[in-house]
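> I would like to see how this sequence folds:
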Amino acid sequence: MEPVADLSLYVRLISGMILGLAVGKLLSGLAKFVQHPQEYRMNIVHALWIFFLFGAISVFWWEEAQTFGKVQWSYPLYLYQILYCSSYLFMTAVLLPDEIKSNDGAENHYEYFVARRYWFYGALLISHSLDMANLVIKEGFAELPMTPMFFGINGLIFVLLALGITVPKRWAQISVAAIFALLTIFSMVLE
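You can find the predicted model right below:
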């Protein structure tokens, strides 16, 4: 079997389709709050997470555009890329479900989110871990910024994820979402 002329283009297309689905799900989920304001009430937690996911996807895709050519693509890396992109789609689907009425008594998006926060934060943990590995794959281990700021931000992220998973209180959920939104703004500015 002959190798494909531009394998990185193929991987970009597949990645773009998955991320496009995630952005589409974000926008259609956001539109439900406008289309059906009585049934779907926007809350600050969802607004912050929607902003975070949209920003994180845009920053991720921007960084990928700059580093795709540096990778010698193989089937395991291709599967890795699909998994990484799929983590964004999964988080979006958990955050903005098609239906919020469920057997656990959730009556609104916030209650639904808190009841399923383990899934969302677990996917975010996986996505962040994949992001750190992605940096090594695309840039090389020697390019990792082993600085106090790097360790501080990553330590903060893991503490926030643990807080979000373990503390269902509204203040904790708002705080975690707000800090992640701020981190996204910070990463957008750095790009």
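> going by C-alpha atoms from here, please, whenever you check contacts or count neighbours.
Will do.
> what about the helices in this structure?
Under the criterion DSSP state H, the chain contains helices at 7-35, 44-67, 75-95, 109-115, 117-139, 148-166, 170-190.
> helices or strands next to the second one in the packing?
Think helix 44-67. helix 7-35, helix 75-95, helix 109-115, helix 170-190 (3 or more Cα pairs under 8 Å, 6 or more residues apart in numbering; DSSP states H and E).
> could you rerun that using 6 Å?
Packing partners of helix 44-67 (3 or more Cα pairs under 6 Å, 6 or more residues apart in numbering; DSSP states H and E): helix 170-190.
> again with the last one
Applying 3+ Cα pairs under 6 Å, 6+ apart, we find helix 170-190 packed against helix 44-67.
> cool, and the first one?
Applying 3+ Cα pairs under 6 Å, 6+ apart, one finds that helix 7-35 contacts no other helix or strand.
> here is a second sequence; please produce its structure as well for comparison:
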Amino acid sequence: MSKFEYLSVLTSIIIGLAIANLLSGAARLIQLRHRVRPHATTFCWMAMLFLANMQIWWVAFERRDSAAFSFFAFLLYLAMPIGVFLASYLVLPDLGDEDQADLAANFDGNRPWFFGLLGSVPVVSLLEEGLRDGYLPHDTDAAFRLFFAGFCVVAACIRSPRFQFWNALLALACFVAYVGVLFLQLR
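Coordinates of the predicted model:
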């Protein structure tokens, strides 16, 4: 077993837990459709977080040829799937059978934490890449990550449901374009 294979197991577990949470949450929303009022903002973020989890897992393959792994560099790398896992958990309320879940209130209540965690992921990815490569990237990819992090800071501060809906829709569209441009082929 290579170092990459060994370390990728933990990364895959964290990503798998995040995806399982999103998918089981989606299934529970279908089951509870008569008691849970739909919230488009939450649905957009669920889709975006699913893609983000998949993208982190997909990009992890680029590290397969890396010969040097240090404990702290790996911790920094793990901060990305951990951040997306936590955001994936916060995007949905507990969907138990007893009461009605309020998706909008859950999103608004978790908004600062949600965007704080989500905005930290691209910053951590830039730092991890800089530590791994010995320099900070300064290309279009890095610009997108910094823009996304900045936009998360703004979104954390704005309560407007209308803003949050358009923000979620724009983030989803931009992330789909980002993945489409940079990550369609496994490198």
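> can you give me the TM-score here?
A TM-score of 0.85 describes the superposed chains when it is computed by TM-score structural alignment, normalised by the length of structure 2; 179 aligned residues with a Cα RMSD of 2.2 Å.
> can you put the helices of structure 1 in CSV and add mean neighbour count?
What follows is the helices of structure 1, written out as CSV (neighbours: other Cα atoms under 10 Å):
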stretch, mean neighbour count
helix 7-35, 17
helix 44-67, 17
helix 75-95, 18
helix 109-115, 19
helix 117-139, 17
helix 148-166, 15
helix 170-190, 17
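> structure 1: which residue goes with S160 of structure 2?
Structural correspondence for S160 of structure 2 with respect to structure 1 (TM-score structural alignment): K169.
> if you tally nearby residues, what's the number for that match?
Burial measure for K169 of structure 1: 11 neighbouring residues, criterion other Cα atoms under 10 Å.
> now the residue positioned nearest the centre of structure 1: how far from L135 of structure 1?
A centroid search over structure 1 (Cα atoms, centre = their mean) returns Y88, at 4.1 Å, as the residue closest to the centre. For Y88 of structure 1, the distance to L135 of structure 1 under the criterion Cα to Cα, to the nearest Å works out to 17 Å.
> and L136 of structure 2, what is it in contact with?
The neighbours of L136 of structure 2, taking Cα atoms under 6 Å, 6 or more residues apart in numbering as the test, are G130.
> at 10 Å instead, please
Counting by Cα atoms under 10 Å, 6 or more residues apart in numbering, L136 of structure 2 makes contact with L126, L127, E128, E129, G130, A142.
> equivalent analysis for M17 of structure 1, please.
By Cα under 10 Å, 6+ apart, the contact set of M17 of structure 1 is V11, V23, C85.
> so can I have JSON lines of those showing distance to F51 of structure 1?
What follows is the contacts of M17 of structure 1, written out as JSON lines (distance: Cα to Cα, whole Å):
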{"residue": "V11", "distance to F51 of structure 1": "26"}
{"residue": "V23", "distance to F51 of structure 1": "11"}
{"residue": "C85", "distance to F51 of structure 1": "17"}
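> for those, which one is nearest F33 of structure 1?
Among the contacts of M17 of structure 1, V23 lies closest to F33 of structure 1 (Cα to Cα), at 15.9 Å.
> how about that closest one, what's its match in structure 2?
When structure 2 is aligned by TM-score structural alignment, V23 of structure 1 is paired with I19.
> how about V45 of structure 1?
For V45 of structure 1, the residue aligned by TM-score structural alignment is T41.
> how about the nearest residue to its match, chain neighbours excluded?
Using Cα to Cα, 6 or more residues apart in numbering and skipping residues adjacent in sequence, the residue nearest T41 of structure 2 is F165, 4.8 Å away.
> the one you found contacts H39, correct?
Yes. Because the distance of 9.0 Å satisfies Cα atoms under 10 Å, F165 of structure 2 is recorded as touching H39.
> right, and the match of V23 of structure 1 touches Q55 too?
No. Counting by Cα under 10 Å, I19 of structure 2 sits too far from Q55 to count as a contact (11.8 Å).
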